[in-house]
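Peer 1: no sequence on this one, just coordinates:
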């Protein structure tokens, strides 16, 4: 049995003394025949069975001990732990509450109950209980770690995060270093957006425990955010190995591949899961976002996505896919969906990019340009971000900046012929007629008569006059040495 479950004799001294008094009193006043079962012995037998993994038998012993002596907090506590292991959570809650009632200043049942409440996502109650556990024993090595996990999950405000960080800093200053304190400290530093400090804390964790899965995953995410995809993937793959291909680690590997533009590798990672794993909603959703053409869903597929979203309202991948499907038919709804996805996973640049593209579709060009520029600061090769930023800048009549974006696009994707049309018209609007003429002619040489007929017609109407303007030397003259 793990050390956290076994209650040793030293912990029981006071309870056992009280128990003996109570039993003696009961035995001398009761008319019932003497009960040969000794509650303490039964409790120890329960712990032995618990340690051996025989939870059903352990419960039998704990309940027999409690039948002999109902006011036995240690037995209630251990019964609660057995119920948790058997996933009988409502019964576990009753046992932990009873243990607390019997021994109000004993921190262990508070801690176990708080973690149970976290599991049930009853975060406010969990915070109260875990805080009480820490108050009862400020040297408790588990309570601040549990609180850190809780605060990260509930996205607690800075006013709660900062005091806990100070507690964890004090804890990590003591020797010997405790790996769990450092891991919790890193998580809180990351929640406070102190990425440098968080990376340093996770580095310390991995120096002490190179296979610490949580630290490997957190550091992988931080490295991915800093565009260090190689380092991020190294950590994520190490977490996958250390966790024996856990779902969380495998999804992280796939997301890092996707974030770095390696869609095929991301899909292969998901396809390597067993059949049960492949059917999980989060896996199906991520794979669909990588392979499904969300922008061209049929009406039936849209209805299916809406129904699935009702079942999984917090699934960012589903929200993003539906946002893409509605981008042209319902720009306002699309924009809101992308905003939700980006809010759920603010570090996912794909969702932020989709939000920027939806802003362009909604003709909110200034907002789109601001968001897309921030994305490109982090991910400079993001083709979708460049495409939408070019459009936003063009519509804002910021033609020099738009030309720079469109030129990046044709250098990166030479078959994007229509970009030459926008480069030409931008130069034309700036009065840079020589550059406009060169770009128009390049466009005509590469344009497809079926795909680009509208633009071809516009160019053919413009060219006769433009050639005369160039011949007459009209237009803005670039300074000597200008390109």
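Peer 2: Yep, it's here. Please read these numbers as outputs of a predicted model, since none were measured by experiment.
Peer 1: make it CA atoms for all contacts and neighbour counts henceforth
Peer 2: OK.
Peer 1: Just the element for the residue nearest to residue 456 when sequence neighbours are not counted, please.
Peer 2: In space, and not counting its chain neighbours, residue 456 is closest to residue 444: 6.7 Å by C-alpha to C-alpha, 6 or more residues apart in numbering. Assessed by DSSP states H and E, residue 444 sits inside helix 433-446.
Peer 1: Which elements pack onto that helix?
Peer 2: If contacts are counted by 3 or more C-alpha pairs under 8 Å, 6 or more residues apart in numbering; DSSP states H and E, helix 433-446 sits against helix 418-429, helix 453-471.
Peer 1: Mean neighbour count added to those helices, as a markdown table?
Peer 2: Formatted as a markdown table, the helices and strands packed on helix 433-446 follow (neighbours: other C-alpha atoms under 10 Å):
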| stretch | mean neighbour count |
| --- | --- |
| helix 418-429 | 23 |
| helix 453-471 | 14 |
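Peer 1: And here is the other one:
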């Protein structure tokens, strides 16, 4: 998710400079400075800059004048001029918190992130209670995947002044990036109550939760936003997306149908309608909607990716790859395209080809967690456990709240015979997703491997309740019943297992199947 925009403001605009009984030359530069400040307040940035240039030309030793010149240049997106002005201000006054702060914003706009962070750190050292500096430094660190540092500055920003909606939402992001879901949800609930008459806050919270793979709480906040502002496509589109992720095609279509008129010109609307139809098994309608999305914007590769997902769901991997190759010509730097091609090869059990495309996706986006995760699954399926462990661990670092990542990481640890670590990973899985059958099965299986049969029984029974189509769960719970002396239950469990006519899968086969279940379009 993109950050809220950094605030391009000085800490405060200083009052106009009093002219008093100054000499004419001094009076003149102060006049230019005061005019520039008035223009800046009126957001007339070009005449403001011209006045500040005149002021600094006549008075080269005044740091405040150069700060103002930098501000006007920054607002005009003249970044080189802004940088030069702020640097000159710091030559004249190295302790100017305003100059360090605005130089940091300039560096950020130039994508010179390490320099931006250093400048903002200097600003908050000089002005420890300045909320905007603390906030912007926290957001910048958050964008750099440094949530532990970010949360400290964001908390300081909250203590330094009034809590804004932007600050609250970025605190939620920081907690989620740290894997502290309870803290994030607590902050989300508090913020939605604090800003209860602001549907844009619930919308932002819902989007953040959705981006962090938490569709259930995301739906709660998006529905609240929709009640506050009915019929708004900006709310109902992500709400429909959330329902699709939760497998609820009926509610997704209900949200989309309510904006069928106002959103009909949006390719995203038709892509979501197609996904909802696909989820409900209406193949022809889904195909028609994807055609409309492409017709509205034939240069948008996202619509072709959605069409490829359609073909993947129906086992048409060749067609999917052909569509994705067309998308790649439109945007060769869109990492979702090689990732999606990899899915087709992975579903077809062509692991080497899939791995090659995943390498390309990760090259385009080194923090592409889904691509890293899938590559880890492939390495595990190939019996390359150590490589798989490192990749799956990295995907978890990027998305620590994803239960699927914890589960398959645990499966990799189990295959490496690191049972206690695997158990902890499976416990985290079912804590994050209490109805995730595979997580309960793997937890029970790992406990049984340690001979903890009484403890294993509950997770395995919950696995069958959640996933009655999981053959191995019946086999494992049958073994547990035998160990616990429950012969009748064991016989029933083994009989259920035999009905599936399934053999025992190897560790690598289990990883491959679990991975395909996750990545294959629903």
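Peer 2: Alright, I've got the coordinates. Just so you know, these numbers come straight off a predicted model, no measurement behind them.
Peer 1: List the buried residues of the helix holding residue 444 of structure 1.
Peer 2: 433, 434, 435, 436, 437, 439, 440, 441, 443, 444 (16 or more other C-alpha atoms under 10 Å).
Peer 1: can you tell me how far the fifth one sits from residue 448 of structure 1?
Peer 2: Plainly put, residue 437 of structure 1 is 19 Å away from residue 448 of structure 1 if you go by C-alpha to C-alpha, to the nearest Å.
Peer 1: do the third one as well
Peer 2: Residue 435 of structure 1 sits at a distance of 22 Å from residue 448 of structure 1 (criterion: C-alpha to C-alpha).
Peer 1: What helices and strands are in contact with the helix or strand hosting residue 310 of structure 2?
Peer 2: For residue 310 of structure 2, the enclosing helix or strand under DSSP H and E is helix 301-313. If contacts are counted by 3+ C-alpha pairs under 8 Å, 6+ apart, helix 301-313 of structure 2 sits against helix 267-279, helix 283-296, helix 317-330, helix 336-347.
Peer 1: Now the third one: buried residues?
Peer 2: The reference is to helix 317-330 of structure 2. In helix 317-330 of structure 2, counting by 16+ other C-alpha under 10 Å, buried: 317, 319, 320, 321, 323, 324, 325, 327, 328.
Peer 1: Let me know the angle separating that helix from helix 301-313.
Peer 2: Angle of helix 317-330 of structure 2 versus helix 301-313, following axes from the mean of the first three to the mean of the last three C-alpha atoms, to 10 degrees, is 170 degrees.
Peer 1: For helix 317-330 of structure 2, which outside residues touch it?
Peer 2: Residues from elsewhere that reach helix 317-330 of structure 2 (C-alpha atoms under 8 Å, 6 or more residues apart in numbering): 299-302, 304-305, 307-312, 334, 337-338, 340-341, 344-345, 348.
Peer 1: 6 Å - rerun?
Peer 2: 301, 304, 308, 311, 341, 344 (C-alpha atoms under 6 Å, 6 or more residues apart in numbering).
Peer 1: Tabulate those (CSV), appending distance to residue 139 of structure 2.
Peer 2: As requested, those are arranged in CSV below (distance: C-alpha to C-alpha, whole Å):
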residue, distance to residue 139 of structure 2
301, 30
304, 33
308, 35
311, 39
341, 34
344, 37
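Peer 1: residues in contact with residue 286 of structure 1?
Peer 2: Residues near residue 286 of structure 1 by C-alpha under 6 Å, 6+ apart: residue 317.
Peer 1: Residues contacting the helix holding residue 444 of structure 1, please?
Peer 2: 420, 421, 424, 427, 428, 475.
Peer 1: Now check the second one against structure 2: what is it aligned to?
Peer 2: With TM-score structural alignment as the matching criterion, the partner of residue 421 of structure 1 in structure 2 is residue 475.
Peer 1: Next up, the contacts around that match.
Peer 2: So residue 475 of structure 2 contacts 494, 497 (C-alpha under 6 Å, 6+ apart).
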